[in-house]
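Q: got a predicted structure here, sequence first:
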Amino acid sequence: MRYIEDDLKDKTILITGGAGFIGSNLAFYFQNNHPEAKVVVLDCFRSGETFSNGNLKSFGHFKNLIGFSGEVISGDINDKDLLLTLEADYKFDYIFHEAAISDTTVLEQDLMVKTNVNAFKDLLDLAVAHKANMIYASSAATYGGSDTFKVGHEAPNNVYGFSKVMMDNIAYDYMKTADISIVGLRYFNVYGAREYFKNTTASMVLQFGHQLLSGKNPRLFEGSDKILRDFIYIEDIIQANIKAMAPKKSGVYNVGTGKARSFQDIVDILQRELGTTATCEYIPNPFVGSYQFFTQADIEDTKEFLGYVPGYEMEEGIKAYVAEIKRIYETEVKK
């Protein structure tokens, strides 16, 4: 679906983290709907490097960009020389900043802040220099232990959530004087195509889907019918990003459905769509005391200032996703 009617002919768009989940979906949105635009993808593609928790330092994967016809640059947003080269060699009209350390279990606070906070400031300077509107990924992790999911009620409980709060603070500061629009999007629990290479941090929609396809019983925490999250399909994330290109007002906005659904709902819907009748196994929740049992985005400002209206209930999102869940299972999981 095309979310704006603007002519993007002769416009140049930079997508950082463009080989990742959301960035690659953005790249293909522009290729399919605005082929007259020039799209430049920057990504720190994965290597064998890992954090102390054993997870990969980068989830960027070339397979997410198969079929992409724009320009691809391999590089790290922490590389100031690279950013200077981008400033000198290009003239960007829009910057979609999706690159980040997004693994909430990463313990390296120094690298998290350097990558998510300090590099963001450098990219804002690039946006100001080019007069490029900036759309960047914030996160629902900014709310952490809060029970109110509205901007202004931040209570991060890990360094990732803290880093996103710091990004938003910097953005607010730039909004006061910058002659560009700046929009931060606080994503809630996103699922959809091109997330597989996030490995263990991929959504439970995908993970439960693959458990069912492999003939396993889905394993849920006890009381999963009462553990509620705002799960949002990738198409609505893309819609919000595109609407944020020309906002009524710069700001930080939630991107969710505004409706909390349970993990049990995910399994039940998947079973209907896949035609399976597996028995759920319930295991003790080892994270009681540090675990969010409820998230639900307040999206009133998002509707008002971005014109965003979620288009997918969970039933519709999973139905739209299930063919891709099956394809990934056949081509990546079973091999």
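A: Thanks, I have it.

Q: can we go C-alpha only for contacts and neighbour counts from here?
A: Noted.

Q: for G258, see how far away K164 is.
A: 21 Å (C-alpha to C-alpha, to the nearest Å).

Q: included below, for side-by-side comparison, is a second structure:
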Amino acid sequence: MPETILITGGAGFIGSNLVHRWHRNHPQDRIQVLDKLTYAADPKQIEGLDRVELVVGDIQNLELARHLIDKNGVTKVFHLAAESHVDRSITGPAEFIQTNLGGTFAMLEAARQVWAGQQDCRFLHISTDEVYGSLGDTGKFHETMAYAPNSPYSASKAGSDHLVRAYHHTYGLNVVTTNCSNNYGPRQHPEKLIPLAITRMAKGEPIPIYGDGLNVRDWLYVEDHCAALETVMLKGVAGETYCVGGDNEQTNLALIDLLCDLVDQHLGRPQGTSRKLKTFVQDRAGHDRRYAIDATKIQAELGWKAGSGFREGVSQTVAWYLKP
């Protein structure tokens, strides 16, 4: 039967890619997008899709959230809306606490009030691997690992994860949580590393690299992430957490070098042109050294696996940002 799906933050990077995927794979469903349209969102990314309606509003508005869930008979909530840029959380933490904690509370409370114990309705909370802190040279993040957030951003996300857990154990709300590694792909705001580097290379501008460039991240192609979210929504176990990673560990320096080569190739430049733009800058405060995800649980229990090769995904991303 057709359902109404609510996606918070659906005009943002991951959210808009999820809107397109759900629209494509579930053509009978109606998709309601709730988005405040901050600087990181772009309504053009989801316009023109039938059965998709954008509501401009704040996830902290409990009355609005309750109205949308109740009026439209929403049965599934993908909660992606969040402040997510670590640098911004360091210079202005208040907005992160308000949005990521206060907004998640309002969305959970709205769902609890409207659904009133209906176990066929589900709330999927999308979080980050940064709640686990920083890894050494070995090991990977997994679902039972202790939380150790090191930035105002990751602390606010850790708090929202705990709220989601509490609403399941206290009120019986059908919730599931995912913690993902660094995403990349089309439609990402240019403040993030990969689109920032691509756009600067294209303009011949310096590419800033924090510290020694040897911080390691596990990169996940956004389409693979959206496939995981779809899988968890449909097949995940209530109250459970699933770590989602691309199994693509790269130092920032190696990533930048790959981007340089792909941009030069795409623009027909001599190889090595963009590498000359690399500029090392002072390291970020509290910069976690290494992230890596152990995705064994979601692979073994739900049958999901990242399908995109790293070079292939990055090549597609470069082509998207440099298209005429």
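A: Right, received. Where do you want to start? Computed from a predicted model, the values in this text were never measured in an experiment.

Q: next, the TM-score between them, please.
A: Structural agreement between the two chains, given as a TM-score (TM-score structural alignment, normalised by the length of the second structure), stands at 0.84; 304 aligned residues with a C-alpha RMSD of 2.4 Å.

Q: give me the more crowded residue out of K164 and G258 of the first structure.
A: K164 (26 against 21; other C-alpha atoms under 10 Å).

Q: ranges for the strands of the second structure?
A: Counting by DSSP state E, the segments of the second structure that form strands are 4-8, 30-35, 52-56, 74-79, 122-128, 175-180, 182-184, 207-210, 216-221, 241-244, 249-251, 278-281.

Q: mean neighbour count and distance to D161 of the second structure added to these, as JSON lines?
A: Formatted as JSON lines, the entries for the strands of the second structure read as follows, by neighbours: other C-alpha atoms under 10 Å; distance: least, C-alpha to C-alpha, whole Å:
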{"stretch": "strand 4-8", "mean neighbour count": "24", "distance to D161 of the second structure": "16"}
{"stretch": "strand 30-35", "mean neighbour count": "24", "distance to D161 of the second structure": "20"}
{"stretch": "strand 52-56", "mean neighbour count": "17", "distance to D161 of the second structure": "24"}
{"stretch": "strand 74-79", "mean neighbour count": "22", "distance to D161 of the second structure": "11"}
{"stretch": "strand 122-128", "mean neighbour count": "23", "distance to D161 of the second structure": "7"}
{"stretch": "strand 175-180", "mean neighbour count": "24", "distance to D161 of the second structure": "7"}
{"stretch": "strand 182-184", "mean neighbour count": "22", "distance to D161 of the second structure": "17"}
{"stretch": "strand 207-210", "mean neighbour count": "19", "distance to D161 of the second structure": "28"}
{"stretch": "strand 216-221", "mean neighbour count": "24", "distance to D161 of the second structure": "20"}
{"stretch": "strand 241-244", "mean neighbour count": "27", "distance to D161 of the second structure": "10"}
{"stretch": "strand 249-251", "mean neighbour count": "19", "distance to D161 of the second structure": "25"}
{"stretch": "strand 278-281", "mean neighbour count": "15", "distance to D161 of the second structure": "33"}
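
Q: ok, and what's touching stretch 42-55 of the second structure?
A: Stretch 42-55 of the second structure is touched from outside by 11-12, 16, 19-20, 23, 29-35, 37, 187, with contacts defined as C-alpha atoms under 8 Å, 6 or more residues apart in numbering.

Q: need the counterpart of N182 of the second structure in the first structure.
A: Under the alignment (TM-score structural alignment), N182 of the second structure maps onto N189 of the first structure.

Q: could you do A197 of the second structure as well?
A: Residue correspondence to the first structure (TM-score structural alignment): A197 of the second structure is matched to F208.

Q: what ranges does the first structure have for its helices?
A: With DSSP state H as the definition, the first structure shows helices at residue ranges 21-33, 80-89, 109-113, 119-130, 159-175, 204-213, 234-243, 263-274, 300-306, 314-328.

Q: against the second structure, where does the first one fall?
A: Residues 13-25 of the second structure are the counterpart of helix 21-33 of the first structure, counting by TM-score structural alignment.

Q: where's P324 of the second structure relative to A202 of the second structure, distance?
A: P324 of the second structure sits 12 Å away from A202 of the second structure, going by C-alpha to C-alpha.

Q: what about the two, which has more around it?
A: A count of neighbours by other C-alpha under 10 Å puts A202 above the other of P324 of the second structure and A202, at 16 against 5.

Q: quick check: the more buried one touching V263?
A: Yes - taking C-alpha atoms under 8 Å as the definition, A202 of the second structure is a contact partner of V263 at 7.3 Å.

Q: identify the residues contacting T4 of the second structure.
A: 29-32, 72-76.

Q: one more time with 6 Å, if that's ok
A: In this structure, T4 of the second structure makes contact with 29-31, 74, judged by C-alpha atoms under 6 Å, 6 or more residues apart in numbering.

Q: tabulate these (JSON lines), appending distance to I90 of the second structure.
A: As requested, the contacts of T4 of the second structure are arranged in JSON lines below (distance: C-alpha to C-alpha, whole Å):
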{"residue": "D29", "distance to I90 of the second structure": "39"}
{"residue": "R30", "distance to I90 of the second structure": "38"}
{"residue": "I31", "distance to I90 of the second structure": "34"}
{"residue": "V74", "distance to I90 of the second structure": "35"}
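
Q: going by distance to W219 of the second structure, which of those residues wins?
A: Within the set of the contacts of T4 of the second structure, I31 lies nearest W219 of the second structure; the separation is 27.9 Å, counting by C-alpha to C-alpha.

Q: tell me the spacing between that closest one and I14 of the second structure.
A: In this view, I31 of the second structure and I14 of the second structure are 15 Å apart by C-alpha to C-alpha.

Q: cool, and I198 of the second structure?
A: In this structure, I198 of the second structure and I14 of the second structure are separated by 19 Å, where distance is defined by C-alpha to C-alpha.
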